[in-house]
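K.L.:
this is the structure alone, sequence omitted:
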């Protein structure tokens, strides 16, 4: 079995919270778009995007906009991005459930979402102690013979975190 990879991506920098706009509808700001573009460009030569790649995003504006920037640069068809409400403002085990529901033939899964859920998920899978900042990407390889359905605590190896710095 091919080693499975998870790419955990926190959305890029978004508008400040305000009373005039629901949190769900907050958009990326220019600086956020630039950082997402820069990190996706840095990632591009390191990843293979093909029919065994699945992108799942929180449906919140800032997450889906980040997923679209990455998809454009990495060559993933934007219309194939799946949205999953269970990633928005989610507890890490709810996000893990989304990953556990992924079936073959996928070998890499990209999750675009929010903190603290994504950092907590990364730490749970990899026994790490990290805090993903906006637009950061945690690259996780699952242990040999672990598929997405059986991913759980301590089954991942944190390869790197791309910060765009």
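P.N.:
Thanks, I have the structure now. These figures come from a predicted structure and were not determined experimentally.

K.L.:
only C-alpha atoms from now on, for both contacts and neighbour counts.
P.N.:
Noted.

K.L.:
now residue 42. Nearest residue, chain neighbours left out?
P.N.:
Closest residue to residue 42 apart from its sequence neighbours, by CA to CA, 6 or more residues apart in numbering: residue 164 at 7.7 Å.

K.L.:
surely that neighbour is in contact with residue 38?
P.N.:
Yes: contact status for residue 164 versus residue 38: in contact at 6.5 Å, counting by CA atoms under 8 Å.

K.L.:
one more structure, for comparison:
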């Protein structure tokens, strides 16, 4: 069994003249990161490895989230392939994961995450919102065998407020 957890970055700010990769989180994005990670922590799921897009908003979201669930940062990497909006690069990245890892969490971007949640999960999601979490379980032993899985849970900030 393989489990993939997709977390879209928190709400970002457009208040600064910086590149897309450097856009920071808004206060709402920070607060939602705490809210979603606290709700997720209650599930007590063992994560083997965490990956983040190098974009500031995704990286910052991952730091908030992983600290709140007391994650071991020796099992964390920033990956350029996750700075993807279509989903193709993320899909290729996931299919090439080390098969010794059973549960992986990825922090990244839309439209990629909504597209992959609908491609791989069994519940249609119109849009994964900022700081939205989608957890999908697959009945396979290798990441490159992923096809359709079961959407086990979604945690969206608006339902926690």
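P.N.:
Yes, it's here. These numbers were taken from a predicted model, which means no experiment stands behind them.

K.L.:
tm score of chain vs chain?
P.N.:
Here the TM-score for the pair of chains, by TM-score structural alignment, normalised by the length of the second structure, is 0.89; 157 aligned residues with a CA RMSD of 1.6 Å.

K.L.:
re the thing from before, of residue 164 and residue 38 of the first structure, who's got more company?
P.N.:
Neighbour tally, residue 164 of the first structure and residue 38, criterion other CA atoms under 10 Å: the higher count belongs to residue 38, 19 against 16.

K.L.:
and the more buried one, what's its match in the second structure?
P.N.:
Mapped onto the second structure by TM-score structural alignment, residue 38 of the first structure lines up with residue 35.

K.L.:
that match and residue 123 of the second structure: what is the separation?
P.N.:
To residue 123 of the second structure, residue 35 of the second structure is 23 Å away according to CA to CA, to the nearest Å.

K.L.:
before we move on, the earlier item: pretty sure the match of residue 38 of the first structure contacts residue 156?
P.N.:
No: applying CA under 8 Å as the test, residue 35 of the second structure and residue 156 come out as separate, 9.3 Å apart.

K.L.:
and the helix or strand residue 37 of the first structure falls within, how far from the chain's centre?
P.N.:
Using DSSP states H and E, residue 37 of the first structure maps to helix 30-43. Relative to its chain's centre, helix 30-43 of the first structure lies at 14 Å (CA atoms, centre = their mean, to the nearest Å).

K.L.:
average offset between that helix and the second structure?
P.N.:
With mean CA distance after the TM-score superposition for the first structure, helix 30-43 of the first structure departs from the second structure by a mean of 0.7 Å once superposed.

K.L.:
what is that helix packed up against?
P.N.:
Identification of packing neighbours for helix 30-43 of the first structure by 3 or more CA pairs under 8 Å, 6 or more residues apart in numbering; DSSP states H and E yields helix 61-74.

K.L.:
so the helix it packs on corresponds to what in the second structure?
P.N.:
Using TM-score structural alignment, helix 61-74 of the first structure lines up with residues 56-69 of the second structure.

K.L.:
what's the spacing between the residue mapped onto residue 92 of the second structure from the first structure and residue 36 of the first structure?
P.N.:
With TM-score structural alignment as the criterion, residue 92 of the second structure lines up with residue 97 in the first structure. Relative to residue 36 of the first structure, residue 97 of the first structure is positioned 26 Å away (CA to CA).
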